[in-house]
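Asks: Need a 3D model of the sequence below.
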Amino acid sequence: MRVHVPPPRLSAIALTLAFGAPAAGLVGCSSTANPPPATSSSAKPTTAPSSGTAAPSTSAGPPTTASIEIGNMLNYGSIGTTATLDCADGKSLNVAGSENTLTVNGTCSTVTIGGTNNKITFDKIDQHLSVLGLNNSITYKNGDPQVDNIGSGNTINKGG
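Replies: Have a look, this model is predicted:
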């Protein structure tokens, strides 16, 4: 028996798989098998006035990336990466993440982009381009897709 799953539902499932599995794995990274024993102290707590300012902190860890292909749908999620993806001849692509610079080769049938501050260049988009995020810069060289700019501050250009 073969079950038909509508494309929007399939996309939601794919995104859940793309981000749910890595997230579940990361949750496990924060646990401690044998936590340290509790300690007690009889010292009295002290307080000191604060200036109300703190220096910003940043994490210089490696980029986080998840990529999964289900049927003819490529799902890519990443933060802070530069990568080349391949739609081959007609795959659909979902991109989620922030601060990425992506080059997509081949012909994408449909593309959905969510996230912020991504810079993505496509060889060709055939049917449909949906941009849901903020401040993304999208360029497609060829194709005549229906374009839905649902986000804010996005730039979508044909050419390049």
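
Asks: Please make it C-alpha for all contacts and neighbour counts, starting now.
Replies: Will do.

Asks: Would you mind confirming that Ile125 makes contact with Asn105?
Replies: No. Contact criterion CA atoms under 8 Å: Ile125 and Asn105 do not qualify, at 10.1 Å.

Asks: With neighbour numbers in mind, choose between those two.
Replies: Between Ile125 and Asn105, counted using other CA atoms under 10 Å, the more crowded position is Ile125 (28 against 16).

Asks: hey, where'd the helices end up in the protein?
Replies: 7-29 (DSSP state H).

Asks: Would you state the strands of it in chain order?
Replies: Secondary structure of the chain (DSSP state E): strands located at 64-70, 73-79, 82-98, 101-116, 119-131, 137-142, 146-149, 155-158.

Asks: can you list these in a markdown table and add distance to Leu17?
Replies: Putting those into a markdown table (distance: least, CA to CA, whole Å) gives the following:
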| stretch | distance to Leu17 |
| --- | --- |
| strand 64-70 | 8 |
| strand 73-79 | 9 |
| strand 82-98 | 12 |
| strand 101-116 | 16 |
| strand 119-131 | 20 |
| strand 137-142 | 25 |
| strand 146-149 | 25 |
| strand 155-158 | 28 |
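
Asks: Would you do the same for the sequence below? I want to compare the two.
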Amino acid sequence: MKFDKYDRLILEIIQQQGRISNQELAEAINLSPSPCLRRVKQLEEAGFIDGYVALLDAKKLGLSLVSFMQVSMDKHTPERFNHFEAEIAKCNEVLECHLVTGQTADYLLKVIIKDMDGFQHFLLNKLTPIDGVSGVQSSFVLKSPVNTRALPIL
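Replies: Purely as a prediction, here's the structure:
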């Protein structure tokens, strides 16, 4: 699918205002409502719009501790990695899991937890018991001056 300026504007706006009405979106991009809706549907069907979510306030939910965890594995085999990925996907504390290069760690996790007791429980009862985990280094977020889920539309 080839993008034009309207498609780019649609994607930029709905990333910031996911609940915007079609009428408001059409007005914002200077297009009539029917073609605007048609374009949104095409973007959805083509997979550019992956879904719609509500962003929640973590602190109001009592989740105030964010940690980036570097996880090292004992063996670099597809079976070991597949097992780790399946187990870590079961942990609702894990917001992101990335297989990475260029570091001593194999995985980089972004974890959100209530407090240090919760972190200790996650580390000792969920993460380190996974077969193959040989080391963990954790860093804690003090401040997030940039924190967005919006992707750049090129």
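
Asks: And the TM-score between them?
Replies: Put the two chains on top of each other and the TM-score (TM-score structural alignment, normalised by the length of the second structure) is 0.19; 50 aligned residues with a CA RMSD of 4.9 Å.

Asks: thinking again about what came up before, and the strands of the first structure: which comes nearest Leu26 of the first structure?
Replies: Between Leu26 of the first structure and the strands of the first structure, the shortest gap by CA to CA is with strand 64-70, which sits at 10.6 Å.

Asks: Name the residues that touch the closest one?
Replies: 14, 17-19, 22, 74-81 (CA atoms under 8 Å, 6 or more residues apart in numbering).

Asks: what's the angle from that strand to strand 73-79?
Replies: Relative orientation of strand 64-70 of the first structure and strand 73-79, computed by axes from the mean of the first three to the mean of the last three CA atoms, to 10 degrees: 180 degrees.

Asks: Show me what counts as buried in strand 64-70 of the first structure.
Replies: Under the neighbour-count criterion of 16 or more other CA atoms under 10 Å, strand 64-70 of the first structure has 65-66, 68 buried.

Asks: ok, of those, which one's closest to Lys91 of the first structure?
Replies: Nearest to Lys91 of the first structure out of the buried residues of strand 64-70 of the first structure is Ile68 (CA to CA; 12.6 Å).

Asks: how many neighbours does Pro99 of the second structure have?
Replies: If you look again at residue 99 of the second structure, you'll see it is Leu, not Pro. Counted by other CA under 10 Å, the residues lying close to Leu99 of the second structure total 13.

Asks: For it, give its distance to Met69 of the second structure.
Replies: Leu99 of the second structure sits 12 Å away from Met69 of the second structure, going by CA to CA, to the nearest Å.
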